[in-house]
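1. One predicted model, sequence on top.
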Amino acid sequence: MAGTETFQAGHVLEGDLPAPDVSVVVTLLNESGSVEELYRRTVAALDPGLRTFELIFVDDGSTDGTFAVLERLHAGDPRVRVVRFKRNFGQHPAMHAGFSRARGEVVVTMDGDLQNQPEDIPRLVEAVEAGNDVASGRRRARTDPVGRSLPSKVINGMLRRFTGVEISDFGCAFNAYRRGAVEPMLGSIGKQKFTKALVLSGGASVVEVDVAHAPRQGASRYSPLRLTRLALHVLAGFWPQPIQWIGVLLGTVSSLLAFGLGIYGVIFWIGESNFPGPLFGGVAVLFVLGIQGFILALIGEYLGRIQRDVEGRPLYVVDREL
C-alpha cells in the first residue's frame, strides 16, 4: 500500500468504531524499550477525561522488535492502531501515514523516544479546542547538547523568515492540530521535512504551548551532516526557487560591477591615453559571471518544474496494518 493524499480510515471502518475526539500519532524507529511505557503514560493522561481517543503508532521500519510490542498492545486495546513500513522512509512520511488514518477532530503528533512527555497532551488538545488551528509545542529547559541546539536555532530562524510565522520552535514534533488545518496540506506532508511549518504556511492560526523535554536515551539521530541537510531542505522547500534567486543575484551584481568598471575603464583610457588591459579583463570575467548567473536562474526554473512533475512516487510502502 502506497502513501495516500487524502484522509481515510485505514482498516478501521466507520461501522466498527465511532470516530474519536482525539487521535494521537506516534512515529517510531527502534523504540522497543520505550513504547510500552509511552502507551501506559499516554492512556493514563487521556483516560480520566471525557474525550475519546485513539493511538496510531507508525513503525518506520524498526529492526529491534518494536512491531512485536505494538502487536501485543493492539491485541489488548482496540484503541491502538498500528502501521508498519516495509523499510525506513523517514519521520515525516510516517507522520503522513498517521495523519491520513487519523479520525479525530484534533490530531496530536509526538515522537516515541519519551523526550516528549505524554502528560502534556491534554494541554495541547485544550489549546486547539480553545479556537487555535495549531498548538505548537515549545520545549522548555531543552536538554539537547550545543551541537544540536545551535543548528536548531539557525533552522528556526530560517523558517521564521521564510514562513512569516513568529514561533520559537519549529523543530518540536510534539504538537496538536485541528483536522481542518491539516487536510489542505496533506498532499505535501512527507515531501517537506517540517510538517508544522508547512501547515502554518497555509495561514493556520497558532499558539505556543510550553512542553517538557526529557534527555534522550542513547545517541541522537541528528548528526551535524543531517542538520546541514535539513538546513538545505529548508532553503529548497520554503524559499521559493532558491537557485533562481541566487542566479538572479549573481547575474545582477556581476552585470552591475562589469558595467561600472567598464565605464571607469573607458574614462581612464580617454583621460590617461593608456589602455587598461587588466581592468577590461576583469570586466570581461564579471560579464561572463553575470551571464552564467542568469543561465543558472533559468536552469532553476526548469528544475523546479521537473521536480513538481516527477514527485509522484509514493511517500512510503506499508507492510502491515493492525
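-> Happy to help now that I have it.
2. C-alpha from now on. contacts and neighbour counts both.
-> Noted.
3. Residue 208 falls within a helix, correct?
-> No: assessed with DSSP: H, G, I helix; E, B strand; the rest coil, residue 208 is strand; it does not lie in a helix.
4. quick one, what contacts it?
-> Contacts here follow Cα atoms under 8 Å, 6 or more residues apart in numbering; on that basis residue 208 touches 135-138, 167.
5. those strands in the protein, which residues are they?
-> Read by DSSP state E, the chain holds these strands, from start to end of the chain: 22-28, 53-59, 80-85, 106-111, 134-139, 175-178, 206-211, 318-321.
6. Alongside the first one, take a look at this:
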Amino acid sequence: MNFAKNQLSQSLLPASGCPLHYWQQKNRYYYEDLERLLRFFLPPGLRILEIGCGTGALLNALRPSFGVGIDQDAEVIDQAQQQFPHLHFRLQDLHRLDKRDPILAQPFDAILLVNTLSYLRDIQQVLEQLRCFCTPRTRLILSHHNPLWEPLLNLATLLKQRRPLPAANWLSAADVANLLHLAGYEVIQQGKRLLLPRRIPLLSTLVNRVIAPLPGINALCLTEYTIARLQPDPNWDPPPEKQPSCTVIIPARNEAGNIRRCVEQLPEMGSRTEILFVEGHSSDDTWAEIQRVQAEYQGIRPIQALRQEGKGKGDAVRQGFAAARGDVVIILDADLTVQAEDLPKFFRAVASGRCDFANGCRLIYPLKPEAMPRLNQWANRFFAALLSYILGIRVKDTLCGTKALWREDYWQIAKLRQEWGNFDPFGDFDLLLGAAKRTLKILDIPVRYFPRTYGRSNIHHLRDGLRLLQICGFALKHFKGS
C-alpha cells in the first residue's frame, strides 16, 4: 500500500517485524476472503500486475505465470522481493508509473487494485495511465470497503483491531463505475461479500455463505468489488474479408420442416459463415433432410452435419462447439422462433468487441401468446432477475437459446466442467455462468420471438422449472457462497 499508510503503522510495533504483515495476520480471515474472491475469477498462469501490492502475498497466491507488484513503500517492496524471488516488484509512485521499465513492456491479463483506490489522491489519473498496460482482453479488478462500514472500521482502528490509515476515499459502487467510465473503461461485473470479517467457528461460515448473499442483506457487506475492461472501439467496421469467421450451430430434433429455411434465411457473416447441424435422435426425417440440403448446397455454402451421440440440447451444443471452425460461434435453435436474419446483430456485437458474450433477449418487443404464454414470460423474468443478482450482471432473458461468443472463450468455459460437472441439461446456463466466471462482457441482444411454424416444443414446464431452480441454487453456491 502507500507510504503514508505504512508510516502510520510503524509506531504500533517494535522495529523488528513488518507492520503490514502483522496487520494482515491479525485480520487473516478478511485477507483470505479477498484471496478466495480473486482466485475464483483468475485461473493460475496469467500475467498479473498488482498496483499497491504490499507484501506481495496476494499476488503470489494467485500463481501468475508472470507477476509484477508495484508499491510506494521501499521497505515493503524489499521484503516482498526477498520472500517471493520468482515475482517482480518495483518501487514507484503509483501516480507516475515508469512506462519505460522493461518489466512493464508487455500488457497484462489482469491488473489488480485491491483496497488501493481508497488511498489515491487522484484515482482517475492512476486508472488512465494503466490503459497502456491493457489489451481489450485485460481485466481490471478493483476492491474497496463499503462506505456503510466507515463508523465500524474507525472504531476498530481506535480499538487497535485494524491498522491506522490516513483519510480514505469512501467510494460507492456507482462512484467506482463513474471513475472507470471517465478513464476509458466499462464495468463487467460488480458485487459485495463478507458480512462478518472475523473468524468465529461455524458462525462466520453461516453468516458469510448463507446470510450475506441474501438480497437486501448483501448491500451491507464489507467488501465491494468491480471488474472492468477497456471500452471498445466505437468505429469498428472493417471489410468482410478482414472480419472474423463464423460458425452457426443449429441443434435439430424433429425439425425436418425447418432445415431448409435455416439455410435459406441465414445471412453471410464475417469472412466465412459455416453452418453446423447437430441432429438429435429425431423421430421424423430431420437427418435425411439435413443430408439433402447439405448435398444441394455443396460448393455454395459450407455445411457440416453431425448426429448427436448423447442426449439433450446441452450435449448437442457441446458436440457442435467441438466441431466448429469459425472464430465466432453462434447458437441458433432450429425451430426459428428467433429468426436467422437477426444473427448478424450477435456476430457484430462480439466481433466488434462491444461484448464477449451476446445473449438473446426476447422480452423487449411485444410477444404473441402463442409464441410465449404470459406465465412463461413471468417465469423467464423471475429466473433472469434471480441469476442477474447472483452473477452480479444484468441479463434480462436467461432462457433464450440464441447466444454468440468467441470460440477461444468457449474452450476456457469448457474447462470449468472439470470443476463444476455437467450440471446444465439445457446447454445455456453452463455458458452463461461460465462467461460470468471468466469475466466476459455479457450483453443482451433484443430479438423478436415468433410462434413455431413446424413441430412442437420439447419443453416440459414443471420438470424444466425444477431444473432451473436447481441451476439457480448451483449458481448461488458458487458465486455467492464461495
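-> The structure has been received and is ready for your questions. Since the structure is predicted, the reported quantities are computational estimates derived from the model, not experimental observations.
7. Quick check: which of the strands of the first structure is nearest to residue 297 of the first structure?
-> Smallest distance to residue 297 of the first structure across these (Cα to Cα): 34.9 Å, for strand 206-211.
8. That closest one aligns to what range in the second structure?
-> Strand 206-211 of the first structure lines up with residues 442-447 of the second structure when matched by TM-score structural alignment.
9. Dump the contacts of residue 208 of the first structure to a markdown table, plus distance to residue 305 of the first structure.
-> Below are the contacts of residue 208 of the first structure laid out as a markdown table (distance: Cα to Cα, whole Å):
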| residue | distance to residue 305 of the first structure |
| --- | --- |
| 135 | 34 |
| 136 | 32 |
| 137 | 35 |
| 138 | 36 |
| 167 | 31 |
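10. coming back round to it: just send the strands of the first structure back as CSV, with distance to residue 148 of the first structure too.
-> Listed next are the strands of the first structure as CSV, based on distance: least, Cα to Cα, whole Å:
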stretch, distance to residue 148 of the first structure
strand 22-28, 20
strand 53-59, 24
strand 80-85, 28
strand 106-111, 17
strand 134-139, 14
strand 175-178, 20
strand 206-211, 18
strand 318-321, 31
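11. for those, which one sits closest to residue 267 of the first structure?
-> Nearest of the strands of the first structure (Cα to Cα): strand 206-211, 58.9 Å.
12. Give me the buried positions along the closest one.
-> 206-209, 211 (16 or more other Cα atoms under 10 Å).
13. Stretch 284-297 of the first structure too?
-> Applying 16+ other Cα under 10 Å to stretch 284-297 of the first structure flags 284, 286-287, 289-297 as buried.
14. Could you give the residue range in the second structure aligned to that stretch?
-> Using TM-score structural alignment, stretch 284-297 of the first structure pairs with nothing in the second structure.
15. Next, count neighbours for the nearest residue to residue 310 of the second structure once chain neighbours are set aside.
-> In space, and not counting its chain neighbours, residue 310 of the second structure is closest to residue 316: 7.4 Å by Cα to Cα, 6 or more residues apart in numbering. For residue 316 of the second structure, the count of nearby residues is 27 (other Cα atoms under 10 Å).
16. Trace residue 316 of the second structure over to the first structure, please.
-> Match for residue 316 of the second structure (TM-score structural alignment): residue 94.
17. give the contact list for that match.
-> Taking Cα under 8 Å, 6+ apart, we find residue 94 of the first structure in contact with 27, 58-60, 190, 316.
18. Over to residue 41 of the second structure?
-> 437-439.
19. where along the stretch 151-300 of the first structure do the helices fall?
-> 179-182, 195-201, 224-238, 242-272, 277-310 (DSSP state H, counting those that start in this stretch).
20. okay if I get those helices as a markdown table plus distance to residue 131 of the first structure?
-> What follows is the helices of the stretch 151-300 of the first structure, written out as a markdown table (distance: least, Cα to Cα, whole Å):
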| stretch | distance to residue 131 of the first structure |
| --- | --- |
| helix 179-182 | 12 |
| helix 195-201 | 15 |
| helix 224-238 | 27 |
| helix 242-272 | 35 |
| helix 277-310 | 34 |
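21. Packed most tightly, which of those would that be?
-> Highest mean neighbour count among those (mean count of other Cα atoms under 10 Å): helix 195-201, with a mean of 22.
22. List of residues touching it?
-> Applying Cα under 8 Å, 6+ apart, the external contacts of helix 195-201 of the first structure come out as 92, 134, 136, 159, 163-165, 170, 173, 181-182, 185, 189, 192, 206.
23. Considering those, which possesses the most neighbours?
-> residue 134 (30 neighbours).
24. residues in contact with the equivalent of it over in the second structure?
-> Counting by TM-score structural alignment, residue 134 of the first structure corresponds to residue 357 in the second structure. With contacts defined as Cα under 8 Å, 6+ apart, the neighbours of residue 357 of the second structure are 350, 403-406, 435, 440-443.
25. Quick check: the gap between residue 357 of the second structure and residue 191 of the second structure.
-> 20 Å (Cα to Cα, to the nearest Å).
26. Would you mind listing the residues in contact with residue 311 of the second structure?
-> Counting by Cα under 8 Å, 6+ apart, residue 311 of the second structure touches residue 280.
27. So it versus residue 226 of the second structure, what's the distance?
-> In this view, residue 311 of the second structure and residue 226 of the second structure are 38 Å apart by Cα to Cα.
28. related to what we said a few turns ago, which pair in the contacts of helix 195-201 of the first structure has the greatest spatial separation?
-> 92 and 164, at 21.7 Å, using Cα to Cα across the contacts of helix 195-201 of the first structure.
29. For burial, what's the neighbour tally of residue 365 of the second structure?
-> Neighbourhood size, residue 365 of the second structure [other Cα under 10 Å]: 11.
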